[in-house]
Structures are given as structure tokens and as C-alpha cells.
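below are the sequence and a predicted model; questions follow.
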Amino acid sequence: MGRKRRLITDSFPKVKRRKGGPGPGKEDGAPEPGLRGEEPCEEILAAHLDETHLEILRQFDLNRHFGPCTGITRLQRWERAEQLGLEPPQEVLKVLWAHPEDPQYQCSLWHLYPI
């Protein structure tokens, strides 16, 4: 019972840091990533909105409830599902109308693969 308990932290030197100062590897006055100075807020919001739109379309492609999506565009699939009374999401239609000529939005996930 005379053994002293050793911790993993005992093998590393103790480093004291200044309060409120920059962390290791940071220079004074250097902007942090994601803060002002890198990209304007509008560009960040637009990129986030594009990713959100593409995720909505991916989820639509992966939902088997609306039928197969190979060989047709997303708009054709949405219209077919609407005619069959399957109630496809209106969000998908809004995204497709917002990007009418962009194949990234109009073609399904599987458009690059041969049937």
C-alpha cells in the first residue's frame, strides 16, 4: 500500500498560459478562421443555403416512396409523384424552380451512372 499512484499527466511538463492571450501557434492580431475578413457574410450564407438546398434534393432522391429516379430529371420525378397523389415535398419544387438550368440541381444523384 505504499505505492504512489501515477497519472498519465505526470509524464508531461506543466505549461502555464496567459489568461486572455492567444493560444499556442497563434500570432497577436491574426483573425481566426470564420471571422470577419475572410469572406463576406452574404457569400457564407449563400454557400450554406446552397448546401441546404442540395441536401433537400439528395433526400428526395433517396426516398423510394416517390418512385425510381434514374433516367429522369428531379422535376419530372416530382411531377410524376404529384400526378400519382404521393404528395412530394413542396420545398423540392421551390429549389428546382430557383435553379432551372443548373444540372447539379436538376439531375438526380445517379445521373452520372449508366442505367
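Looks like it came in fine.

hey, let's count contacts and neighbours off CA atoms from now on
Noted.

what helix or strand is Glu55 on?
Using DSSP states H and E, Glu55 sits in helix 41-62.

what's in contact with that helix?
Cys69, Arg74, Glu91, Val92, Val95, Tyr105, Ser108, Leu109 (CA atoms under 8 Å, 6 or more residues apart in numbering).

just to be sure, which of these are found in helices?
Judged by DSSP state H, these include Arg74, Glu91, Val92, Val95, Tyr105 as members of helices.

only the buried subset of those residues, as a ChimeraX command please.
The buried subset of the ones in helices among the contacts of helix 41-62, as determined by 16 or more other CA atoms under 10 Å, is captured in ChimeraX by this line:
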select :74,92,95,105
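
want to compare, so here's the second one:
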Amino acid sequence: MTTKTGLITDSFKVVKTEKRRKKREKSPSPPPVQKEAEGETVCGKELNKLTQFDLDWRFGPCTGISRLQRWERAKLHGLNPPEDIKELLLQTHTDPEYTQSLWSEYPL
């Protein structure tokens, strides 16, 4: 008995598809990100400051209460929250974008 030894590719037909023949087209690159620090508005700077206050764990959790309530609670417990945050919150106490914390939209 003689056995035929060869490559496995000898017994299977090679099928080439169009995808292999065509070169992949490059997708257009996204536009470069522009730095907003230079052209940032006063409103944007204030909201950024308040967001940083929300993200600062030293002043306790901020879910379920307003930013001013969180600031007052931190002051009551001697955590020394920034005074400029309180001034900003008192100036803009009617705007919910300023008064509510970053996670106010999420259910408890």
C-alpha cells in the first residue's frame, strides 16, 4: 500500500474573494480636537469649576442633594470647601444647570 503524501492544500480548492483582492480603503480621519481653554466662555469655566467640585470626593457624596446643600454639609463637617463655589452657587441659584450636581439626572 502506497499512500500519497502531499500538502492539505492539494486536496482543497483555493477560493479567493473580492475582499482579498481589493485594498482596504482608509476611512477618513476625524477632525483634530481643538483646545477650548483659550476660547472658553465664562459660563463654560464656571460649569467646569462646578463639575470639578462634584468630582472631588473630599466633600462627600453629591447624589440626591444640590450643590449648595453639599457645600453647606462639607462646611458643617469642617471639610473647608472652596468659598468661590458658594459665591458662584448663590449668584446662579435659579439655574438648575448650576444648582444640580453632575449626577442629578440618574435615579438613586
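Thanks, I have it. Keep in mind the model is a prediction, meaning the values are calculated, not measured.

sorry, back to before: pipe the contacts of helix 41-62 of the first structure into a markdown table and attach distance to His53 of the first structure per row.
As requested, those are arranged in a markdown table below (distance: CA to CA, whole Å):
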| residue | distance to His53 of the first structure |
| --- | --- |
| Cys69 | 18 |
| Arg74 | 13 |
| Glu91 | 9 |
| Val92 | 8 |
| Val95 | 6 |
| Tyr105 | 9 |
| Ser108 | 13 |
| Leu109 | 14 |
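
dump the residue contacts of the equivalent of Cys62 of the second structure over in the first structure.
Using TM-score structural alignment, the partner of Cys62 of the second structure in the first structure is Cys69. When the contact criterion is CA under 8 Å, 6+ apart, the partners of Cys69 of the first structure are Asp61, Arg77, Ser108, Trp110.

alignment lookup: the last one to the second structure.
Same thing as Trp110 of the first structure. Under the alignment (TM-score structural alignment), Trp110 of the first structure maps onto Trp103 of the second structure.

now that match. Nearest residue, chain neighbours left out?
Thr63 (6.3 Å; CA to CA, 6 or more residues apart in numbering).

show me which residues of the helix holding Glu55 of the first structure are buried.
His53, Leu54, Leu57, Phe60, Asp61.

a markdown table for the residues you listed, including distance to Leu84 of the first structure?
Listed next are these as a markdown table, based on distance: CA to CA, whole Å:
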| residue | distance to Leu84 of the first structure |
| --- | --- |
| His53 | 24 |
| Leu54 | 24 |
| Leu57 | 20 |
| Phe60 | 16 |
| Asp61 | 17 |
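
so which of those residues is the closest to His99 of the first structure?
Taking CA to CA as the measure, His99 of the first structure lies nearest His53 of the buried residues of helix 41-62 of the first structure, at 10.1 Å.
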